[in-house]
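Q: no FASTA, just this:
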């Protein structure tokens, strides 16, 4: 991925990792469009950053995604990078029958949302110079957090989807996976102030250094997430699983 001169869409750009990435990519000389459900949050992201743009989209609505994609291409025909970052995380208890609304919302937002948006934009991207798709997964794609089973499962699914996407688009679109560890954001209540999570500024500094490498790694992995990413390959899965979730 070239570091500058891109036109970049970032979903979930109204807060957290998406917002921080948007501002840093903009500072490097890229045209950045942030997208999300809440116009006020998007406006906060772009405030004071001349040239950034914001567009509202509901990633849970397939018709809205299709309409959004058409409008995006019309307004920003040079679009060549898509960062599928929007996601939600909710805790769940699986020990009895329950309302599945939270599980279904996570599947739609975290899994179907990126698949649908990629589908809506892939024909455009394959015609662009230097096209890139970045899918944001999680360290929990590789070692699940048992209190967030559906969230972890959606991230594992997007990891698998990204591998297939990279294979099928080889030579046409560069496909990158960004797998964060726990980062101090508002993804879950109180997470932004928990000491055990990585400070957002430190995370983005390390991530941007990796994005600026040439060639760009196919997986953007800060040092802190490698324990999860490589646990199974290094024969440490059970140990890391117990450490993450507490021994049963």
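A: Received the coordinates, thanks. What you are looking at is a predicted structure, and each value in this text was computed from that prediction instead of being measured.
Q: CA only for contacts and neighbour counts going forward, please
A: Will do.
Q: list the contacts for residue 145?
A: Residues in contact with residue 145 (CA atoms under 8 Å, 6 or more residues apart in numbering) are 152, 241, 244-245.
Q: quick one: which of those is most hemmed in?
A: Counting neighbours by other CA atoms under 10 Å, residue 152 leads the contacts of residue 145 with 22 neighbours.
Q: and that residue, helix, strand or coil?
A: What DSSP: H, G, I helix; E, B strand; the rest coil gives for residue 152 is helix.
Q: before we move on, the earlier item: let me have the contacts of residue 145 in TSV, extended by secondary structure and distance to residue 114.
A: Converted to TSV, those look like this (DSSP: H, G, I helix; E, B strand; the rest coil; distance: CA to CA, whole Å):
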residue	secondary structure	distance to residue 114
152	helix	16
241	helix	27
244	helix	27
245	helix	28
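Q: and those, which is closest to residue 122?
A: residue 152 (25.9 Å; CA to CA).
Q: for residue 142, see how far away that closest one is.
A: Distance check for residue 152 against residue 142: by CA to CA, to the nearest Å, it reads 8 Å.
Q: could you do residue 207 as well?
A: Distance of residue 207 to residue 142, given as CA to CA: 19 Å.
Q: do residue 53 as well
A: 34 Å.
Q: looking at the two now, which is surrounded by more residues?
A: For residue 53 versus residue 142, neighbours defined as other CA under 10 Å are more numerous around residue 142 (24 against 18).
Q: wait, what's in contact with the closest residue to the more buried one other than its chain neighbours?
A: The shortest distance from residue 142 to any non-neighbouring residue, by CA to CA, 6 or more residues apart in numbering, is to residue 229 (5.6 Å). Residue 229 makes contact with 139, 142-143, according to CA under 8 Å, 6+ apart.
Q: distance check, residue 229 against residue 171.
A: For residue 229 relative to residue 171 (CA to CA), the value is 26 Å.
Q: which residues in this protein form strands?
A: 7-11, 31-36, 53-56, 81-84, 132-136, 174-178, 219-220 (DSSP state E).
Q: kindly reformat the ones you listed as JSON lines containing distance to residue 42.
A: Putting the strands of the chain into JSON lines (distance: least, CA to CA, whole Å) gives the following:
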{"stretch": "strand 7-11", "distance to residue 42": "10"}
{"stretch": "strand 31-36", "distance to residue 42": "7"}
{"stretch": "strand 53-56", "distance to residue 42": "6"}
{"stretch": "strand 81-84", "distance to residue 42": "15"}
{"stretch": "strand 132-136", "distance to residue 42": "19"}
{"stretch": "strand 174-178", "distance to residue 42": "22"}
{"stretch": "strand 219-220", "distance to residue 42": "25"}
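Q: which one of the ones you listed lies nearest to residue 157?
A: Closest among these, using CA to CA: strand 132-136, at 11.2 Å.
Q: hold the first one in mind and look at this next one:
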């Protein structure tokens, strides 16, 4: 993927990894469009980054995603990249929580169905571009699940499988597929405490390493920072049980 000269849509771009990626690509001179549920929060980001644009989108609403894609393409016909970043992560106490199923369904809609729906809506446009990129955001938990977040971990495993197979199906087209695999990062994904947790990778360091990989290793299909490699390659390294215990002791 080239990291300049793009028109990039980033979902979940109002905070955390999404906002940090948006600002990194914006600083390189790309036209960046961010989306999220709350217009006032999106406005704060675009005001801080003149030239960045925003659209409201409900990631859980299939009809809204389709209409949103049409609006973005109409407003920015040069659109040639999407980063499917929007996601939620909630703990689930399966045996005892009465709201377990509701959490699971919301997580699947946001983390899995939304990226699939948005990619499907944008793909006809991307196939007409000289070069285009679909970027997905999975997680180290796609490879070593966290016991407290079974559905989140499952959706990220599914995103990994989706990315692999989509890449294979599109290999003869102008559209490339890149998967970004974050470790535990200092964001507010699970609350304010995560943003200052010393066990998590600082957000700035994560984004710096991701952008370095995208810039200097443009043929990389999985963007795996060093901090995440123990999880990503735990099976290959014969260390799955050890890493599983480590991950679930950190998040206990």
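A: Structure's in. What do you need? The model shown is predicted, which means the values in this text are computed figures rather than measured ones.
Q: before we move on, back to that, for residue 124 of structure 1, find the nearest of the strands of structure 1.
A: Distance to residue 124 of structure 1, taken as CA to CA, is lowest for strand 81-84 among the strands of structure 1, at 10.6 Å.
Q: that closest one vs structure 2, mean deviation?
A: Mean deviation of strand 81-84 of structure 1 relative to structure 2 after superposition (mean CA distance after the TM-score superposition for structure 1): 0.3 Å.
Q: try stretch 63-70 of structure 1
A: Compared with structure 2 after fitting, stretch 63-70 of structure 1 has a mean deviation of 0.6 Å; criterion: mean CA distance after the TM-score superposition for structure 1.
Q: tell me who's in contact with residue 69 of structure 2.
A: When contacts are counted by CA under 8 Å, 6+ apart, residue 69 of structure 2 touches 118, 121-122.
Q: ok, now with 10 Å
A: Contacts for residue 69 of structure 2 (CA atoms under 10 Å, 6 or more residues apart in numbering) come out as 9, 55, 57, 75, 117-122, 125.
Q: separation between it and residue 124 of structure 2?
A: Residue 69 of structure 2 sits 11 Å away from residue 124 of structure 2, going by CA to CA.
Q: what do you get for residue 160 of structure 2?
A: Distance, residue 160 of structure 2 to residue 124 of structure 2, using CA to CA: 22 Å.
Q: residue 32 of structure 2 now?
A: Separation of residue 32 of structure 2 from residue 124 of structure 2 (CA to CA): 20 Å.
Q: the more surrounded of these two?
A: residue 32 (27 against 10).
Q: residue in structure 1 paired with the more buried one?
A: Alignment note (TM-score structural alignment): residue 32 of structure 2 maps to residue 32 of structure 1.
Q: just give the closest residue to that match, not the sequence neighbours.
A: In space, and not counting its chain neighbours, residue 32 of structure 1 is closest to residue 8: 4.8 Å by CA to CA, 6+ apart.
Q: wait, doesn't that neighbour sit right on residue 83?
A: Yes - counting by CA atoms under 10 Å, residue 8 of structure 1 touches residue 83, with 7.4 Å between them.
Q: which neighbours do these two have in common?
A: Shared contacts of residue 8 of structure 1 and residue 83, counting by CA under 10 Å, 6+ apart, come down to 22, 34, 132-133.
Q: CSV please, covering those and showing neighbour count and distance to residue 180 of structure 1.
A: Listed next are those as CSV, based on neighbours: other CA atoms under 10 Å; distance: CA to CA, whole Å:
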residue, neighbour count, distance to residue 180 of structure 1
22, 28, 16
34, 28, 19
132, 24, 19
133, 26, 16
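Q: redo the contacts of residue 145 of structure 1 as JSON lines? Include distance to residue 218 of structure 1.
A: Formatted as JSON lines, the contacts of residue 145 of structure 1 follow (distance: CA to CA, whole Å):
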{"residue": "152", "distance to residue 218 of structure 1": "21"}
{"residue": "241", "distance to residue 218 of structure 1": "25"}
{"residue": "244", "distance to residue 218 of structure 1": "26"}
{"residue": "245", "distance to residue 218 of structure 1": "28"}
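Q: got the contact list for the residue nearest to residue 41 of structure 1 when sequence neighbours are not counted?
A: Leaving aside its sequence neighbours, residue 41 of structure 1 sits nearest to residue 14 (CA to CA, 6+ apart; 4.6 Å). Going by CA under 10 Å, 6+ apart, residue 14 of structure 1 touches 20, 22, 34-46, 54, 86.
Q: narrow those residues to those in helices?
A: Among the contacts of residue 14 of structure 1, the ones falling in helices (DSSP state H) are 20, 22, 39-46.
Q: who wins on neighbours among those residues?
A: Counting neighbours by other CA under 10 Å, the top entry in those is residue 22, with 28 neighbours.
Q: quick one, helices of structure 1?
A: For structure 1, applying DSSP H gives helices covering 16-27, 39-46, 62-75, 101-106, 113-125, 149-168, 200-211, 226-229, 237-245.
Q: count of neighbours near residue 147 of structure 1?
A: Look at residue 147 of structure 1: counted by other CA under 10 Å, it has 14 neighbours.
Q: list the contacts of it.
A: 90-94, 245.
Q: likewise for residue 221 of structure 2?
A: 1, 135, 163-164, 167, 176-180, 214.
Q: farthest pair within these?
A: 164 and 214 (17.7 Å).
Q: neighbour-wise, which of these two wins?
A: Using other CA under 10 Å as the criterion, residue 164 of structure 2 and residue 214 rank with residue 214 on top: 19 against 16.
Q: do you know how far the aligned partner of that one in structure 1 is from residue 54 of structure 1?
A: Aligned counterpart of residue 214 of structure 2 in structure 1: residue 211 (TM-score structural alignment). Here the criterion is CA to CA. By it, residue 211 of structure 1 lies 23 Å from residue 54 of structure 1.
Q: residue 227 of structure 2 maps to what in structure 1?
A: Per TM-score structural alignment, residue 227 of structure 2 is aligned with residue 224.
Q: sweet, I'm off.
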